[in-house]
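Visitor: sequence? don't have it. structure:
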């Protein structure tokens, strides 16, 4: 996945996990709360991976531009 798709998937998982937790709390379903927390955590990791990919790509592009300017 690219950085943008990782970020989007991460945000979607965070939102879905948050909703699951809320529904689980509302209906008293502890299993749903735990699943929601796990999905939210997965989303945070996915988003972080996307952020790292974007930062890495940006740094590589800046380095390549600097090398090209010096040629």
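Guide: Nice, thanks for sending it over. Everything numeric in this text was worked out from a predicted model, so none of it was measured.
Visitor: every contact and neighbour count from this point should use C-alpha atoms.
Guide: Will do.
Visitor: report the central residue of the chain.
Guide: With the centre of the chain defined as its mean C-alpha position, the nearest residue by CA atoms, centre = their mean is residue 47, 1.5 Å away.
Visitor: so which elements touch whatever helix or strand that residue lives in?
Guide: Remark: residue 47 resides in helix 30-70, with elements defined by DSSP states H and E. With contacts defined as 3 or more CA pairs under 8 Å, 6 or more residues apart in numbering; DSSP states H and E, helix 30-70 has these neighbours: helix 3-27.
Visitor: what residues does the helix it packs on touch?
Guide: Helix 3-27 is touched from outside by 29-54, with contacts defined as CA atoms under 8 Å, 6 or more residues apart in numbering.
Visitor: then this one, side by side with the first:
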């Protein structure tokens, strides 16, 4: 994964966190759930990046 992808995924996680908090504060369950979903998607992408990075380290790719 490139640096741009890593930045994009981290940004998605941060935006998701903000949506979750805003939804909680405003009692908007839909927005809160959307934020949680975005965070989960970003974390899944980041986990995939870690696996790819580890594979590169092991196999020299």
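Guide: Sure, I can see it. If you're wondering where the values come from, they're calculated on a predicted model, not measured in any experiment.
Visitor: distance check, the residue nearest to the centre of the first structure against residue 4 of the first structure.
Guide: In this structure, residue 47 of the first structure lies at 9 Å from residue 4 of the first structure, with CA to CA, to the nearest Å as the measure.
Visitor: repeat for residue 69 of the first structure
Guide: In this view, residue 69 of the first structure and residue 4 of the first structure are 28 Å apart by CA to CA.
Visitor: how far apart are stretch 4-15 of the second structure and its match in the first structure?
Guide: Mean deviation of stretch 4-15 of the second structure relative to the first structure after superposition (mean CA distance after the TM-score superposition for the first structure): 2.1 Å.
Visitor: now stretch 36-46 of the second structure
Guide: Mean for stretch 36-46 of the second structure is 0.4 Å (mean CA distance after the TM-score superposition for the first structure).
Visitor: between residue 69 and residue 4 of the first structure, which has more neighbouring residues?
Guide: Per other CA atoms under 10 Å, whichever of residue 69 of the first structure and residue 4 has more neighbours is residue 4, with 14 against 8.
Visitor: how much space between the closest residue to residue 33 of the second structure other than its chain neighbours and residue 44 of the second structure?
Guide: Computed as CA to CA, 6 or more residues apart in numbering, the closest residue to residue 33 of the second structure that is not its neighbour in sequence is residue 20, at 6.6 Å. To residue 44 of the second structure, residue 20 of the second structure is 17 Å away according to CA to CA.
Visitor: between those two, which one's more packed in?
Guide: residue 20 (23 against 13).
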